[in-house]
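Colleague: build me a model from this:
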Amino acid sequence: MPSRKEAGNSATTPDLPPLTGGPHRRRLGLISTIACLGGLLFGYDTGVANGAEGPMAQQLGLNLLQLGVVISSLVFAAAVGALVCGRLSDAIGRRRTILLLAVLFFVGTVFVVASPGGPEPGTHTTAGFSILVAGRVLLGLAVGGASTVVPVYLAELAPYEIRGSITGRNELAIVSGQLAAFVVNAILASLLGGQMDGVWRLMFAVCALPAVALFIGMLRMPESPRWLVEKGRYEEAAAVLRTVRNPERADAELREVERLTAEEATQDVAGWRAIVSNKWLLRIVLVGIGVSMTQQLTGINSIMYYGTRVLEESGMSAQQAVLANIAFGVVAVIGGLIALRNMDRLDRRKTFLIGLSLTTLCHCLVGVASMVLPAGHPLRPVVILILVVAFVFSMQTFLNIAVWVWLAEIFPLHMRGLGIGISVFFGWATNGLLALYFPSLVSGVGITGSFFIFAAIGAVALLFVYTQVPETRGRSLEALEEDVTTGAIYVVAPEDVKSVH
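Modeller: Prediction:
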């Protein structure tokens, strides 16, 4: 195989008029803000369990396996939601799919909050448990759908020069949602934890507010212009582009999208058929699956779901762990802000490699610290907290945002929703397995064994990224599409391109 380049140059991004300021830039900012409410909901619904799971399990009398089912049901459903909604957005549009997701977020929240307990404190009924799990499944479908559709929607609306920072706003919204969940949990637990048995219901109920805001906001937002072109709705696409670009740039981009769409139409192959009939498309889907699974196998969401449990295992009291858990959300947001600033300045591959190196180092240090500082040592919880915070900060600064941006831009238009859906399906499935078994893992092998396992996986992930993941920064979606389809994205020099073609 030819050696890899840092940024593809086989099919250069076409010369386009420069970006200019004006109302269209503000319009793009508004659209991204509204759409990112989907990311905020994603973050809140995945983060709220970290703090709510204790009071919920206590009030309903859930054992570890039942608690794992409640937590992981959202994640496994998110895998299905990612795959189904990615394909659905290719069929009915990105905007309509996001509207549907807002409804799912709201209905799922109602189910969770309204799920009845048992006749006695600390008990539950089969029907109540079923309603609770059903609500988590609905929320999971919405979370999975948001994880695929919102980044694609933003990537297709953004100009390539700032696509990383625009698309990356969704991941910042996700961690902001998780931070909001941690803060709300801490406030409610401190104020009502000893006075109200159903405090966990209030923690979940907050999710209904942004769901309503997302639905109302998206009613006034436009459809993706690239999706409109693919469906032959050129006048509508032109009208949308002219609201988020200066006129000259809008016309130039529209011509390029129309040209590539017309070329694809002559091939009469799209979706699954295109993937199985083109070895380069199949390869990029497999690489996408690997990138998505790599993100989850760092264990980041195990910390975001069960951070309080890890801190309690390190020696903190339950109340100290809930309060200290806020630190994870704070550094995730700070790291996200740094990542957004660097997203259009650093290559995606470089950020992946830096991030995996740092997270693997943090895993090793947590494992060593938990060995050197035995249970009961006064420094043990402090040191482990600092190292886990460093892990979350490294993950958010160099990996999370870059992964979602890369997934949103790497797949060709005719299979973009499907491609990211397949990739994220495997990511969520991996996440689900970790969510289901992480409490048992920590209970069985402790913090030491758990983090050494994550470190070993991180070393393998570094090799995978270095050898398989191509660069996408600084290219238009149309130029990337041509190089991905022909395999030219994997070559290092212009003279190698001829051998690929």
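Colleague: only C-alpha atoms for contact and neighbour calcs from this point on.
Modeller: Will do.
Colleague: what helix or strand does Glu248 sit in?
Modeller: helix 247-267 (DSSP states H and E).
Colleague: doesn't Gly135 make contact with Gly108?
Modeller: Yes: between Gly108 and Gly135 there is a contact under C-alpha atoms under 8 Å: 4.4 Å.
Colleague: OK, contacts around Cys364?
Modeller: Going by C-alpha atoms under 8 Å, 6 or more residues apart in numbering, Cys364 touches 451-452, 455.
Colleague: buried residues in the strand or helix carrying Leu179, which are they?
Modeller: With secondary structure defined by DSSP H and E, Leu179 is part of helix 163-192. By neighbour count with 16 or more other C-alpha atoms under 10 Å, helix 163-192 contains the buried residues 163-186, 188-189.
Colleague: ok, now stretch 428-442?
Modeller: So for stretch 428-442, counting by 16+ other C-alpha under 10 Å, buried means 428-432, 434-439, 442.
Colleague: now the residues you listed in TSV, with distance to Ile131 and secondary structure?
Modeller: Formatted as TSV, these follow (distance: C-alpha to C-alpha, whole Å; DSSP: H, G, I helix; E, B strand; the rest coil):
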residue	distance to Ile131	secondary structure
Trp428	22	helix
Ala429	22	helix
Thr430	25	helix
Asn431	23	helix
Gly432	20	helix
Leu434	23	helix
Ala435	20	helix
Leu436	19	helix
Tyr437	22	helix
Phe438	24	helix
Pro439	23	helix
Val442	28	helix
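Colleague: separation between Gly164 and Arg349?
Modeller: Gly164 sits 13 Å away from Arg349, going by C-alpha to C-alpha, to the nearest Å.
Colleague: what does His363 give?
Modeller: 21 Å.
Colleague: hmm, Ile453 and Thr360 touching each other?
Modeller: No: contact criterion C-alpha under 8 Å: Thr360 and Ile453 do not qualify, at 10.0 Å.
Colleague: between the two, which is the more surrounded one?
Modeller: The neighbour count for Thr360 versus Ile453, taken as other C-alpha atoms under 10 Å, is higher for Thr360 (25 against 17).
Colleague: selection in ChimeraX covering whichever of the contacts of Cys364 are buried, please.
Modeller: Applying 16+ other C-alpha under 10 Å to these, the buried members can be selected in ChimeraX as follows:
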select :451,452,455
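Colleague: what's the closest of the contacts of Cys364 to Met56?
Modeller: Lowest distance from Met56 to those (C-alpha to C-alpha) belongs to Phe451, with 27.0 Å.
Colleague: and the closest one, what helix or strand is that in?
Modeller: helix 416-468.
Colleague: what is the helix or strand that that helix is followed by packed up against?
Modeller: Sequence order places helix 477-486 as the next helix or strand after helix 416-468, per DSSP H and E. In this structure, helix 477-486 packs against helix 247-267, helix 279-297, helix 401-410, with contacts taken as 3 or more C-alpha pairs under 8 Å, 6 or more residues apart in numbering; DSSP states H and E.
Colleague: and helix 477-486, which residues are buried?
Modeller: 477-486.
Colleague: re earlier: ok, the contacts of Cys364 vs Val276, which is closest?
Modeller: Nearest to Val276 among these: Ala455, at 34.2 Å, using C-alpha to C-alpha.
Colleague: to compare against the first, here's another:
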Amino acid sequence: MSEEKVVRDDKVPLDSSTNDEVNQNAGHNLKHIASISTLGGLLFGVDTGVINGAIGYMATPQELNLSSSNEGLVTSGITLGAAFGAVLAGRLSDRIGRRRLLKYLSVLFFFYTLACAVAPNALLMIIFRALLGLAVGGASVIVPTYLSEISTPSIRGRLVTQNELMIVTGQLLAFIVNAILGNWFGHISHIWRYMIGFGMIPAVLLFFGMMIVPESPRWLVMVNKLDDALDALKRIRPRERDCKDEISQIQDTLNQESEIKQATFKDLTTPWIRRLVFIGIGLGVMQQFIGINIMMYYGTTILTEAGFAHNAALIANIGNGIVSVIATFIGMSIMNRVNRRSMLMSGIIGTTISLLLIVLISAFLSKSPLLPIYVVLCTMMFLGFFQGFISPLVWLLLSEIFPQNLRGLGMGVSTFFLWFANFLVGYFFPVLLSAVGMTWTFLIFVGFNILSFIFAYKCAPETRGKSLELIQMEFKYGDASGVKPEDK
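Modeller: Now for the predicted structure:
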């Protein structure tokens, strides 16, 4: 096919029953493809959540004999690798394609998960976890990109946020597997190797799944494979003439984007660009310093410190996973009905109160037999507010605040700092827990939550109901009122 724009050709209209059947088949195919590709998000969740139950077993002197510092590195090394994987994945996918990169990432998921499962010492475990993080970071960028490029505008938001749901589902699945293996086979000292090895199963499913899904039509148009792009669209769109129209629209958009001068680090000398990038970095760091991953990575450790037996803590931690999934569902359903700033600040108030309650309970009820129950209820409360109000909203804000010419720089830098902040939290939590105990450790995170609220109040923009162009104009010309156009 030539490089000229594809034009629609006239077709004989289908009767209504045929139209319904074609629309249904296209919609079914799109959901099926989305389910396969979001296995990358499921792997993200499994590989970050599995350590929650496995770390207690592998840290023992009979196994890897981890110090508190090594425990932090084993846990958070995956996020350090993810920071670099996220930065590299975007450019690499532009060269080889979204589908092919996801297939390659599934191979990395499989072999580095296997390497972690058989690691003979702490050093190799830390190295393999960091390398596994390359796949986690790559999936965190490419899966949403692929979903946004195969979806239609009417379902794009729901389809892309499905990846967030799959991440917390993966963490819940890891918690359930940990509880089953820990309670039924906990007498086996190396049971943690099977916990980690479970992650190879979704990696295999992702590899074979990516063999049957189409490549991103947008990428195929980018590399001038228009025939392939048309074939890909025919699988997920109801009518061929719609496919041809969409290819024309993609070509128009790519032509417009090619004329836009992309921002570079030199542009940070421009005050409004610098402010926007710093807000993006602040949102990413804030999301992590609120303390979500002390719950997702160390939930079992926290519950054990509170007084649960280890096997009971594994079971109780499933409750944390269930709350995360339910809260994510709720957050997805209300995020377009509530102002972003109000939702974000309400979430931070909720997480702050949850952590403060843990501080007070651990300080004044340390001898109470009900202490473990109080703590697990507080962790569930924390996760409900975070997963429902903060986590999906931060990713949504990051996708909204950067205009087209700034998106590559802004998202790349913000995501890197988000993952690096994740690493710092994951590394220092067990060190703090060992050094100052649970009460003071959680009090430190209460302080981070207060700082996060101040940042959100002063810096988080209101983007609901605003076009990307209007958001850019407000940052450029100083309209930071946070009032929607229709409210003015």
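Colleague: TM-score them against each other, please.
Modeller: After superposition, the two chains reach a TM-score (TM-score structural alignment, normalised by the length of the second structure) of 0.84; 461 aligned residues with a C-alpha RMSD of 3.2 Å.
Colleague: hmm, back to that, most packed of the helices and strands packed on helix 477-486 of the first structure?
Modeller: Of all these, helix 401-410 carries the top mean neighbour count, a mean of 26, counting by mean count of other C-alpha atoms under 10 Å.
Colleague: how big's the offset between it and the second structure?
Modeller: With mean C-alpha distance after the TM-score superposition for the first structure, helix 401-410 of the first structure departs from the second structure by a mean of 3.5 Å once superposed.
Colleague: name the helices or strands packed onto that helix?
Modeller: helix 126-157, helix 163-192, helix 279-297, helix 326-342, helix 348-372, helix 416-468, helix 477-486.
Colleague: distance to Ile401 of the first structure for those - can I get that in CSV?
Modeller: Output for these, formatted as CSV (distance: least, C-alpha to C-alpha, whole Å):
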stretch, distance to Ile401 of the first structure
helix 126-157, 10
helix 163-192, 5
helix 279-297, 10
helix 326-342, 7
helix 348-372, 10
helix 416-468, 14
helix 477-486, 18
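Colleague: Val497 of the first structure: which of these is closest?
Modeller: For those, the distance to Val497 of the first structure is smallest for helix 477-486, at 9.3 Å, taking C-alpha to C-alpha.
Colleague: helix or strand right after that closest one?
Modeller: Next along from helix 477-486 of the first structure, by DSSP H and E: helix 494-500.
Colleague: counting contacts, what elements does that next one pack onto?
Modeller: Using 3+ C-alpha pairs under 8 Å, 6+ apart: helix 494-500 of the first structure touches no other helix or strand.
Colleague: quick check, Asn121 of the second structure in contact with Ala59.
Modeller: No: with contact defined as C-alpha under 8 Å, Asn121 of the second structure does not reach Ala59; the gap is 10.5 Å.
Colleague: and those two? Which one has more around it.
Modeller: Ala59 (19 against 14).
Colleague: what do we get in the second structure for Leu101 of the first structure?
Modeller: Under the alignment (TM-score structural alignment), Leu101 of the first structure pairs with Leu105 of the second structure.
Colleague: for its match, which non-adjacent residue is closest in space?
Modeller: Counting by C-alpha to C-alpha, 6 or more residues apart in numbering, the nearest residue to Leu105 of the second structure once its immediate chain neighbours are dropped is Ala135, at 5.4 Å.
Colleague: how about the contacts made by that neighbour?
Modeller: 82, 85, 105-106, 108-109.
Colleague: hang on, the earlier thing: in the second structure, what range does the helix or strand just after the helix holding Leu179 of the first structure match?
Modeller: Once helix 163-192 of the first structure ends, the next helix or strand along the chain (criterion: DSSP H and E) is helix 199-205. Under TM-score structural alignment, helix 199-205 of the first structure corresponds to residues 191-197 of the second structure.
Colleague: now do stretch 69-88 of the first structure
Modeller: Using TM-score structural alignment, stretch 69-88 of the first structure corresponds to residues 73-92 of the second structure.
Colleague: please report how far Gly38 of the first structure lies from Leu104 of the first structure.
Modeller: Taking C-alpha to C-alpha, one finds Gly38 of the first structure at 11 Å from Leu104 of the first structure.
Colleague: and the two? Which one has more around it.
Modeller: Gly38 (33 against 22).
Colleague: what does that one correspond to in the second structure?
Modeller: With TM-score structural alignment as the criterion, Gly38 of the first structure matches Gly40.
Colleague: helix or strand for its match, which one?
Modeller: Gly40 of the second structure is part of helix 39-49, with elements assigned from DSSP H and E.
Colleague: gap between that helix and the chain center?
Modeller: Distance of helix 39-49 of the second structure from its chain centroid, counting by C-alpha atoms, centre = their mean, to the nearest Å, is 9 Å.
Colleague: give me the angle between the next helix-or-strand element following it and helix 156-185.
Modeller: As assigned by DSSP H and E, the chain's next helix or strand after helix 39-49 of the second structure is helix 51-58. When axes from the mean of the first three to the mean of the last three C-alpha atoms, to 10 degrees is applied, the directions of helix 51-58 of the second structure and helix 156-185 differ by 30 degrees.
Colleague: what range in the first structure does helix 51-58 of the second structure sit on?
Modeller: Going by TM-score structural alignment, helix 51-58 of the second structure sits over residues 49-56 in the first structure.
Colleague: any idea how far the aligned residue in the second structure for Ala134 of the first structure is from Ala306 of the second structure?
Modeller: Aligned counterpart of Ala134 of the first structure in the second structure: Ile127 (TM-score structural alignment). The gap separating Ile127 of the second structure from Ala306 of the second structure is 31 Å, by C-alpha to C-alpha.
Colleague: comparing those two, which shows the higher neighbour count?
Modeller: Applying other C-alpha under 10 Å to Ile127 of the second structure and Ala306 shows that Ala306 carries more neighbours, namely 24 against 20.
Colleague: excluding chain neighbours, what is closest to the alignment partner in the first structure of the more buried one?
Modeller: Ala306 of the second structure maps onto Ser314 in the first structure, with residues paired by TM-score structural alignment. Spatially, and ignoring its direct neighbours in sequence, Ser314 of the first structure is nearest to Pro381 (4.9 Å; C-alpha to C-alpha, 6+ apart).
Colleague: what's the aligned partner of Met343 of the second structure in the first structure in contact with, if anything?
Modeller: Aligned by TM-score structural alignment, Met343 of the second structure pairs with Thr351 of the first structure. Contact analysis of Thr351 of the first structure by C-alpha under 8 Å, 6+ apart lists 398-399, 402.
Colleague: again, but for Ile34 of the first structure
Modeller: Residues counted as contacts of Ile34 of the first structure (C-alpha under 8 Å, 6+ apart) are 214, 217-218.
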